[in-house]
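Undergrad: kindly return the folded structure for what I paste below:
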Amino acid sequence: MDRRNFLLTPPIMALGTLAVPSLSLAAPLAIHSNTQLLPRTGKQKGPRIVICGGGWGGMTSARYLRELIPNADVILLEKNPTFWSGPMSNKWLVDIVSTDFVNHDMIHPANKYGYTLVNTEVIGFDRDKKRVQTAQGSVDYDYLILSGGIRNAYDAWFGNDLYAAEYTRKHFPNAYIPNAEMFALKNKLNAFKGGTIVMTLPPPPHRCPPSPYERACLMAWHIKKNNIPGKIIILDPKPKIGPIGEGYKAAFEELYPDIITHVPNAVVKEVDPFNKHIKTAAGDFDFDDAVLMPPHQASDMVWYADLIGKDASGKPTGWADMHPRLFTANTDDNVYIVGDSMGFISDQFGHYPKSGHVAHAVAKIVAQNIYERTSGKEVKAVLPDNLCYMMVNGDPQEEISVKFEYELDATGKVLQTQIDMDVRSADLVQEDFNWIKSRFNDFL
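TA: Below is the predicted model:
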């Protein structure tokens, strides 16, 4: 079966007619594989660039493509009605920032920067015809950007047992894909009266590597502040936290010694959400409530486009097969991958951190590269950096931070050249808010 085409014929929508006294309204046309959502008019002289996914990467690339290529027809496809930021969402869980701080209108930036926003779900691709299939019809493109984030790979735990996967998502949401699960998790935290919360961490690479530890700290702060008799057990598949481990270890031991227990090498072997039991390589654990994060993989759209990489044995890596410097798909240089779906980059460090900062930086680079291609200029390989701030205490507010820098060696390979870390400090809080506001101002 051709994976590029297997989703190109969605079920016909069942649309009835509406009868009104003295007025007859015809039913909308049924959507099928030949329905064109945005047919070209012939008046457009520039390239058509379709962006799938309206998160940090998608909205940033849309803004800069319109700025760099004014005659381009830039179309952003996003199924969610509003933009919801992953960065700062942990602070939102414990009411340090408001909903309006992380949840934003998408129509205003589309109108401001001049790109077309369509709220629809991407359900397939025909790359030979350069066509995206959506729930509302197909859209042709000259260049395609996939910026759909991640998928929760519950199948790694449950195989084909969709009921167990949906039960887990519904009862123990991890809220790593905006935005409905975030409200569910916040409501659960506010209703928590005590007991043991287990938090499973995905194996690397996963979305925003330090954020689960930040979430644990802020949930622990909520428990501590409200005198709730609760504990949090972090089941970490890694042997240690990573570059920022000392900062988090100090927070666990100094701020929440009676609340947080960090268990390393806790690779998940079996999850029983019905009986609230987890088996890991570090032992078995029962829980009263949980934040169950399965392994992360590239978003569904990268799978639909048949652009997932393979390892030496031929098995899917779960992430995009892409050029490590130019961000194009290795099998189709008219397709770019931006943000968390990006695949293997370097033998030294593996993947870029799957963070909002990296998504924003790569989106600007990709916009510049498409401009260079369409204007006949040399395409220059530019690398991002990464910067993450993590709040570990709510009163007084204190944060830690980490910054990574990258460069090309003499052979053209991408290397991580510097890691800067800051210990827990109140001064970093203002830096964090300055950073997020500058990014929001840039694409929102």
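
Undergrad: contacts and neighbour counts: CA atoms only from here.
TA: Will do.

Undergrad: so residue 152 touches residue 295, yeah?
TA: Yes - applying C-alpha atoms under 8 Å, one finds residue 152 in contact with residue 295, separated by 6.3 Å.

Undergrad: and residue 274, how many neighbours does it have?
TA: 10 (other C-alpha atoms under 10 Å).

Undergrad: over to residue 277?
TA: Neighbourhood size, residue 277 [other C-alpha under 10 Å]: 15.

Undergrad: give me the distance between it and residue 171.
TA: Distance, residue 277 to residue 171, by C-alpha to C-alpha, to the nearest Å: 14 Å.

Undergrad: same deal with residue 306?
TA: Residue 306 is 32 Å from residue 171, where distance means C-alpha to C-alpha.

Undergrad: give me the more crowded residue out of the two.
TA: For residue 306 and residue 171, the more surrounded residue by other C-alpha under 10 Å is residue 306, and the numbers stand at 20 against 17.

Undergrad: and the strands in the stretch 151-300 of the chain?
TA: 195-200, 230-235, 260-263, 268-272, 277-280, 283-286, 289-292, 296-298 (DSSP state E, counting those that start in this stretch).

Undergrad: same deal with the stretch 301-444 of the chain?
TA: Under DSSP E, counting those that start in this stretch, the stretch 301-444 of the chain gives strands at 308-310, 316-320, 328-329, 332-337, 386-394, 397-408, 414-425.

Undergrad: so for residue 285, which of these sits nearest?
TA: strand 386-394 (25.0 Å; C-alpha to C-alpha).

Undergrad: between strand 397-408 and the closest one, find me the angle.
TA: Here the directions of strand 386-394 and strand 397-408 differ by 170 degrees (axes from the mean of the first three to the mean of the last three C-alpha atoms, to 10 degrees).

Undergrad: what lies in contact with strand 386-394?
TA: Contact partners of strand 386-394, identified using C-alpha atoms under 8 Å, 6 or more residues apart in numbering, comprise 91, 96, 210-211, 214, 217-218, 221, 248, 251, 255, 353, 355, 357-358, 397-405, 424, 428-429, 432.

Undergrad: show me the helices in the protein, by range?
TA: Using DSSP state H, the helices found in the chain span residues 56-68, 89-93, 99-102, 107-113, 155-158, 162-171, 180-191, 211-225, 245-255, 300-304, 356-374, 427-443.

Undergrad: sequence B follows; please return its structure for comparison with A:
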Amino acid sequence: PALKSRDAQNRILHAWKAGPQTVALRKQLEAMRDGGVYVLHIPMAPYRCPPGPYERVCQVADYFKRAKPRSKILVLDSNPDITSKKGLFLQSWNGVYKGMIDYRPNSEITDVDVKGMTVKLQFENVKGDVLNVVPPQRAGDIALKAGLITANQRWCGIDWLTSESTAVKGIHVLGDATLAAPAMPKSASMANQHGKICAGAVVALLKDRPVFSTPVIMNACYSFVDGRTAMHVTSVHKYDPAQKTMVPVKGAGGVSDKASEEEGTFGWGWAKNIWADTLS
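TA: This next block holds a predicted model:
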């Protein structure tokens, strides 16, 4: 409840959307004393970019290792375990960042004390010098106001052949706002693929033609553990007419063995390509 106030939101950031808040979080970390504690709270899945919080931990650890070596990171995860690339992140946390990161699963937040810079959990209170609370997430207000949210008061059900809302005909929903198909992450790569299915379907519907009935889409996600080293996970999803949803293709996709500078190069290449493809 305390995070509903404007003052609290300015002091305890989510920084889950690139822009002023991520810049402000950087300034908070730069201003933090060496030996201070950065606290990151992760909401219960699903949320946008499953590996994102753990990648942030790595990036902050990389900065602390270079600039504030006495500082620590406390990760309060609402989930029972690391939700994405667990083994790969633990390689870094127990390797180059050994001793810097305290990971605590099943740590769901109940409130914050802004003046005391304290996160209140169900069974304990945790103090920090910089608090970064990523809140539970849902489809945007526009989806709520349009009556598109159908599941758990959070997500929008869609027809996976057209991306058309199951609640309101003629409106198409993409990306993070959707009620995800089995094992489908809320990622930029998936949103890009959703857009292509939707565009093709809209053209077909406008021309009174049948939509493509067997779409296959893929997800790729790179996570950087420092400024140059990264690892990836990929998956492939196809439409199952019996279940009327997208399902993962067994044996397709994969995950890195370890983070490397070579994968960091691949990661930047992937990013530039998807930016060009999505924004052109």
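
Undergrad: quantify their similarity with the TM-score.
TA: Overlay of the two chains. TM-score (TM-score structural alignment, normalised by the length of structure 2): 0.90; 273 aligned residues with a C-alpha RMSD of 2.0 Å.

Undergrad: buried deepest among the strands of the stretch 151-300 of structure 1, which one?
TA: strand 296-298 (a mean of 26; mean count of other C-alpha atoms under 10 Å).

Undergrad: can you check which part of structure 2 that strand sits on?
TA: Per the alignment by TM-score structural alignment, strand 296-298 of structure 1 matches residues 137-139 in structure 2.

Undergrad: got it, and stretch 77-94 of structure 1?
TA: By TM-score structural alignment, stretch 77-94 of structure 1 lines up with nothing in structure 2.

Undergrad: stretch 256-268 of structure 1 too?
TA: Counting by TM-score structural alignment, stretch 256-268 of structure 1 pairs with residues 97-109 of structure 2.

Undergrad: so what's the spatially most central residue of structure 2 closest to, chain neighbours aside?
TA: Nearest residue to the geometric centre of structure 2 (C-alpha atoms, centre = their mean): residue 49, 1.8 Å. Distances taken as C-alpha to C-alpha, 6 or more residues apart in numbering place residue 187 nearest to residue 49 of structure 2, at 5.1 Å, with adjacent residues excluded.

Undergrad: list the contacts for the aligned residue in structure 1 for the one you found?
TA: Using TM-score structural alignment, the equivalent of residue 187 of structure 2 in structure 1 is residue 355. Applying C-alpha under 8 Å, 6+ apart to residue 355 of structure 1 gives the contacts 207, 208, 209, 339, 340, 386, 388.

Undergrad: hmm, try it at 7 Å
TA: By C-alpha atoms under 7 Å, 6 or more residues apart in numbering, residue 355 of structure 1 lies in contact with 207, 208, 340.

Undergrad: separation between the counterpart of the second one in structure 2 and residue 114 of structure 2?
TA: Pointing back at residue 208 of structure 1 there. For residue 208 of structure 1, the aligned residue in structure 2 is residue 49 (criterion: TM-score structural alignment). To residue 114 of structure 2, residue 49 of structure 2 is 27 Å away according to C-alpha to C-alpha.

Undergrad: got it, and residue 237 of structure 2?
TA: Distance from residue 237 of structure 2 to residue 114 of structure 2, by C-alpha to C-alpha: 43 Å.

Undergrad: same question for residue 229 of structure 2.
TA: From residue 229 of structure 2 across to residue 114 of structure 2, the span is 35 Å (C-alpha to C-alpha).

Undergrad: again, but for residue 80 of structure 2
TA: For residue 80 of structure 2 relative to residue 114 of structure 2 (C-alpha to C-alpha), the value is 26 Å.

Undergrad: who has more neighbours out of these two?
TA: Set residue 80 of structure 2 next to residue 114 and count neighbours by other C-alpha under 10 Å: residue 114 wins out with 17 against 12.

Undergrad: would you enumerate the residues in contact with that one?
TA: residue 8.

Undergrad: quick check: it vs residue 4 of structure 2, distance?
TA: From residue 114 of structure 2 across to residue 4 of structure 2, the span is 11 Å (C-alpha to C-alpha).

Undergrad: what does residue 240 of structure 2 give?
TA: Residue 240 of structure 2 is 42 Å from residue 4 of structure 2, by C-alpha to C-alpha.

Undergrad: between these two, which is the more surrounded one?
TA: More neighbours surround residue 240 than the other of residue 240 of structure 2 and residue 4, with 16 against 8 (other C-alpha under 10 Å).

Undergrad: what's the counterpart of the more buried one in structure 1?
TA: Residue 240 of structure 2 maps onto residue 409 in structure 1, by TM-score structural alignment.

Undergrad: measure its match to residue 287 of structure 1 for me?
TA: Counting by C-alpha to C-alpha, the gap from residue 409 of structure 1 to residue 287 of structure 1 is 48 Å.

Undergrad: over to residue 165 of structure 1?
TA: For residue 165 of structure 1, the distance to residue 287 of structure 1 - C-alpha to C-alpha - is 18 Å.

Undergrad: and the residue in structure 2 sticking out farthest from the centre, how far is that from residue 171 of structure 2?
TA: Within structure 2, the residue lying farthest from the chain centre (C-alpha atoms, centre = their mean) is residue 208, at 37.0 Å. As judged by C-alpha to C-alpha, residue 208 of structure 2 and residue 171 of structure 2 stand 17 Å apart.

Undergrad: what's the answer for residue 165 of structure 2, then?
TA: Separation of residue 165 of structure 2 from residue 171 of structure 2 (C-alpha to C-alpha): 6 Å.

Undergrad: look at these two and report which has more neighbours.
TA: When residue 165 of structure 2 and residue 171 are compared for neighbours, residue 165 comes out ahead with 22 against 13, by other C-alpha under 10 Å.
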